[in-house]
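Engineer: heads up, no residue letters with this:
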């Protein structure tokens, strides 16, 4: 817990970044003077307190097994690299290994189990290293990245009042439809070749690139819009009505999925897994990532995003990661190893 009562993952402490927003996660992170040792809880010990036979740190790191040893005798008990110190020996490990809890033996580092795994998609741990692989439809670029095969990736976006596709390789913008006014949300159905958008008046439109049709008219406040490409249905959130809706793509009918104790904004769907995930504003300044089945059942929180001023939620389905934008932190942010199921 930070001093301002925001909670962050433990691995972000002392990483050189102001993750707490009040810099309290970077306090007591420097060296503890000559030959001193810092405990995981932040307390500094003097050189005399190290290897004095008494455990001062909560994890016992001030009393390693190598206290009083020298490297010239049995490599100081180290399995790999041994360095003489005034208090004993310091054992170190080569790349791809980490020191065990006894501070003497190096064990394989499972890079794939790290908070942010090095591979874009599949990661296989090997002794002292790891190997990256890509899902079908992607190819490995370099050692870690996965690029989609086939046609160049295109981004559905706006240029002034024109809805279109931006070719990320050539940077060419292909106009799909002139809208006349700027929409508040966009989505597409790649399977059926249709594009959808919502405007500030609470209306939903669709186009196939030739004709435009209004398929729904309701209350203003639409914020998130997503397409169930598996079944062709549309999902949207409305911040004013504080609800999540599902409707037929032709506008023939719609229903309210969730409307109790929620305040949803951005929304993404995972149709193959029948899941939807959204950003939800709770009491006070509490903001969370929420998930539920696509019928609105089994709602549960995924992560707390308080104090990030978050928007722009999207999913990398292949890598099973969620991404969003933080206005407050001025960075793109992502979750890792998200348990969607």
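Structural biologist: Perfect, thanks for sending it. Since this is a predicted model, take the numbers as computed values, not measurements.

Engineer: CA only for contacts and neighbour counts going forward, please
Structural biologist: Will do.

Engineer: tell me how many other residues crowd the nearest residue to residue 44 once chain neighbours are set aside.
Structural biologist: Sequence neighbours aside, residue 38 is the residue nearest to residue 44 in space, at 4.5 Å (criterion: Cα to Cα, 6 or more residues apart in numbering). Residue 38: 19 surrounding residues under other Cα atoms under 10 Å.

Engineer: one more: residue 155?
Structural biologist: 12.

Engineer: show me what contacts it?
Structural biologist: 165-168 (Cα atoms under 8 Å, 6 or more residues apart in numbering).

Engineer: hang on, it in a strand?
Structural biologist: Yes. Applying DSSP: H, G, I helix; E, B strand; the rest coil, one finds residue 155 inside a strand.

Engineer: what's the separation between it and residue 208?
Structural biologist: 16 Å (Cα to Cα, to the nearest Å).

Engineer: returning to that earlier point: buried ones among the contacts of residue 155?
Structural biologist: Applying 16 or more other Cα atoms under 10 Å to the contacts of residue 155, the neighbour count classes 165-167 as buried.

Engineer: closest to residue 137 among those residues?
Structural biologist: When the buried ones among the contacts of residue 155 are ranked by distance to residue 137 (Cα to Cα), residue 167 comes first, at 18.5 Å.

Engineer: name the nearest residue to that closest one, ignoring sequence neighbours.
Structural biologist: For residue 167, ignoring the flanking residues on the chain, the nearest one in space by Cα to Cα, 6+ apart is residue 154 at 4.5 Å.

Engineer: isn't the one you found up against residue 170?
Structural biologist: No. With contact defined as Cα atoms under 8 Å, residue 154 does not reach residue 170; the gap is 9.8 Å.

Engineer: in terms of neighbours, single out the busier of those two.
Structural biologist: Between residue 154 and residue 170, counting by other Cα under 10 Å, residue 154 is the more crowded of the two (17 against 10).

Engineer: hold the first one in mind and look at this next one:
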């Protein structure tokens, strides 16, 4: 026992001589004055001191030292393991007198994954010992803190007052910050960023776990490295003089306020060449495509369809017929004949249907894409319809008629006037179901393009300047752009969905003398032109390569692409709504709202509807197809009610289908003359049941 005590005393003398402190040996309390668990006898203290001998060799007692050389990490961890085995049976309270903070530090350095990170960066930690700029930095710390009384290896609050504790904490934080500055020098960050990160974590551990409190205001490493990378980038992208005149590399431009070269956001400024998605990067940009349907092509800009087997077809209205044509213009096929005046069409990919408006027979119909099985879905108030758009998600059909926008189910059972008195001369309508948005054009004296929520909650004009006859309209649902043609200005233009970042694609009377309809297919826009009497296409981004695909015998009208990628399958929020009549997508199409046909009101349950038809002016249809029909359509030769209530007890028809027969049976009028404010029937029946405008 005497030998161990003597060795321990010599150890304490050695420690305090090196540190320049006066040795203080606390009075050992008697066994009776301490609980058994806290009692530490001199034998255990002597053993602990002896066991720590080899470990102390890695403790540098210079005042500015915070941890041993990390290049020796394997030896340090071996000695730590030996020390723990040696003191396995020593009361752990005895270890508090043997450099306790350093043991905690060594335990941190030797744990996973810290040790592994240090080993991986060994070459960089050897540089710390060799590189002149690093050794100079550490020598400078020694000079600055030459008068400091303590460092981590001397810092102990057991026998100091509160003022001393504050001073020790302040001094230690200074050393930690100065050490951090050495490792955060630009040259070391450039050569050894991972080693700098490891050292930063070690210093943070010392500050937070071994200091009295706080982290010494060390910066977050990711902020440091980001600032360093920005500064390094600034050195390579160009320079600016005091007057703000800058010479910047490609992809950057000078900023007069900061007098620095800054990144050009090609995506925001629409100067990119991406077909669908643009992602800005430092000094450039990269393109991406809508996943599952497209893949980025080899040129890194355009998008190729993953499904190369399914052909894309163009369907177009031809007045008295509907045709399809291959997207390369090589193949024609008649789809529907025997029409009178069909100008507007749209498609439903899910059910393989074409919707079209024949204002000559006052009907909206749908047929299979092969032209079979025409099925009427609306046989009244078709005159004046200038645009139709299929909502392929919530399964509705939107129409623009005269001053209003209507919505109805795809089978025509339920119909509602969604926006009233928003148009004067509507021309085109398009639907972006992925965003819950409608877009329409008006070519009155104050022409405009409008954006509207599909649930009827908002209608606003987004393009009002530099627009005269906005005939055609289409939407790139993947790039989120609208395209339109102005038949007066002879241009094709594009813009963001809010009307911003407007850009002219084609401005050439020879290429676009009188556009009527338009659609988009991947990298191309297709349009019908009355002057050419044909179908043309061009690159959607720059208008290059204008090509006449085909010419037609009569004037071509609306044109639509038919391929599954133009109407991607997405979750339909209406499937869970259980609406009794209409279900309308809300903005962004993540949710929906129930609504009712005209003549019905929504009940408190928010799902079902109750009739409030006007008995004086409307017919209440019964059966499984309840609706309110204006009495203008009584006995017009077409059954509007499923229970045929509107065609019962009628006089013989003398007029053609679609015409209005005066109630005195003396005159036949075209549908457009109904409710036009001019009485043309002798009995005034053509103006009898008109709603106020």
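Structural biologist: The structure has been received and is ready for your questions. It should be emphasised that the depicted structure is a prediction, and the values quoted were computed from it without experimental measurement.

Engineer: re the thing from before, identify the residues contacting the equivalent of the residue nearest to residue 167 of structure 1 over in structure 2.
Structural biologist: Matched by TM-score structural alignment, residue 154 of structure 1 corresponds to residue 313 in structure 2. Going by Cα under 8 Å, 6+ apart, residue 313 of structure 2 touches 324-327, 561-563.

Engineer: could those residues go into CSV alongside secondary structure and distance to residue 519 of structure 2?
Structural biologist: As requested, the contacts of residue 313 of structure 2 are arranged in CSV below (DSSP: H, G, I helix; E, B strand; the rest coil; distance: Cα to Cα, whole Å):
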residue, secondary structure, distance to residue 519 of structure 2
324, strand, 13
325, strand, 13
326, strand, 14
327, coil, 11
561, strand, 6
562, strand, 10
563, coil, 12
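
Engineer: looking at those, spot the one nearest residue 423 of structure 2.
Structural biologist: Comparing the contacts of residue 313 of structure 2 against residue 423 of structure 2 with Cα to Cα places residue 561 closest, at 26.6 Å.

Engineer: can you tell me how far the residue nearest to that closest one when sequence neighbours are not counted sits from residue 296 of structure 2?
Structural biologist: In this structure, residue 561 of structure 2 finds its nearest non-sequential neighbour in residue 314, 4.5 Å apart by Cα to Cα, 6+ apart. Using Cα to Cα, residue 314 of structure 2 is found at 24 Å from residue 296 of structure 2.

Engineer: cool, and residue 174 of structure 2?
Structural biologist: For residue 174 of structure 2, the distance to residue 296 of structure 2 - Cα to Cα - is 53 Å.

Engineer: more crowded one of the two?
Structural biologist: Neighbour tally, residue 174 of structure 2 and residue 296, criterion other Cα under 10 Å: the higher count belongs to residue 296, 20 against 17.

Engineer: which residue in structure 1 aligns with residue 300 of structure 2?
Structural biologist: By TM-score structural alignment, residue 300 of structure 2 lines up with residue 143 in structure 1.

Engineer: that match in helix, strand or coil?
Structural biologist: coil.

Engineer: contacting residues around the closest residue in space to it that isn't next to it in sequence?
Structural biologist: In space, and not counting its chain neighbours, residue 143 of structure 1 is closest to residue 132: 6.7 Å by Cα to Cα, 6+ apart. Shown in contact with residue 132 of structure 1 (Cα under 8 Å, 6+ apart): 119-124, 140, 143-144.

Engineer: what is the nearest of the residues you listed to residue 91 of structure 1?
Structural biologist: Here the nearest of the contacts of residue 132 of structure 1 to residue 91 of structure 1, counting by Cα to Cα, is residue 124; it sits at 27.1 Å.

Engineer: was I right about that closest one contacting residue 117?
Structural biologist: No. Applying Cα under 8 Å, one finds residue 124 of structure 1 not in contact with residue 117, separated by 10.2 Å.

Engineer: which one's more surrounded, the two?
Structural biologist: Taking other Cα under 10 Å, residue 124 of structure 1 and residue 117 do not tie; residue 117 has more neighbours (17 against 14).

Engineer: now that one: closest residue in space that isn't a chain neighbour?
Structural biologist: Once flanking residues are discounted, residue 117 of structure 1 sits nearest to residue 111: 6.2 Å by Cα to Cα, 6+ apart.

Engineer: what's the neighbour count on the aligned residue in structure 2 for the one you found?
Structural biologist: Aligned counterpart of residue 111 of structure 1 in structure 2: residue 266 (TM-score structural alignment). Around residue 266 of structure 2 there are 19 other residues, counting by other Cα under 10 Å.

Engineer: mind checking how far residue 266 of structure 2 is from residue 138 of structure 2?
Structural biologist: Distance from residue 266 of structure 2 to residue 138 of structure 2, by Cα to Cα: 46 Å.

Engineer: who's in contact with residue 216 of structure 1?
Structural biologist: Contacts for residue 216 of structure 1 (Cα under 8 Å, 6+ apart) come out as 203-205, 251.

Engineer: narrow those residues to those in helices?
Structural biologist: Among the contacts of residue 216 of structure 1, no member falls in helices (DSSP state H).

Engineer: among the residues you listed, which ones are buried?
Structural biologist: By neighbour count, with 16+ other Cα under 10 Å, the contacts of residue 216 of structure 1 hold 203-205, 251 as buried.

Engineer: adding distance to residue 94 of structure 1, write those residues out as TSV.
Structural biologist: Shown next, in TSV, are these (distance: Cα to Cα, whole Å):
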residue	distance to residue 94 of structure 1
203	60
204	58
205	58
251	61
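
Engineer: farthest pair in those?
Structural biologist: Distances among those were taken as Cα to Cα; the most separated pair is 203 and 251, at 10.8 Å.

Engineer: pull up the overlap in contacts between those two.
Structural biologist: By Cα under 8 Å, 6+ apart, the residues touching both residue 203 of structure 1 and residue 251 are 215-216.

Engineer: for structure 2, which helix is longest?
Structural biologist: When structure 2 is parsed with DSSP H, its longest helix is helix 162-183.

Engineer: structure 1: matching residues for that helix?
Structural biologist: Counting by TM-score structural alignment, helix 162-183 of structure 2 falls onto no part of structure 1.

Engineer: thank you, goodbye.
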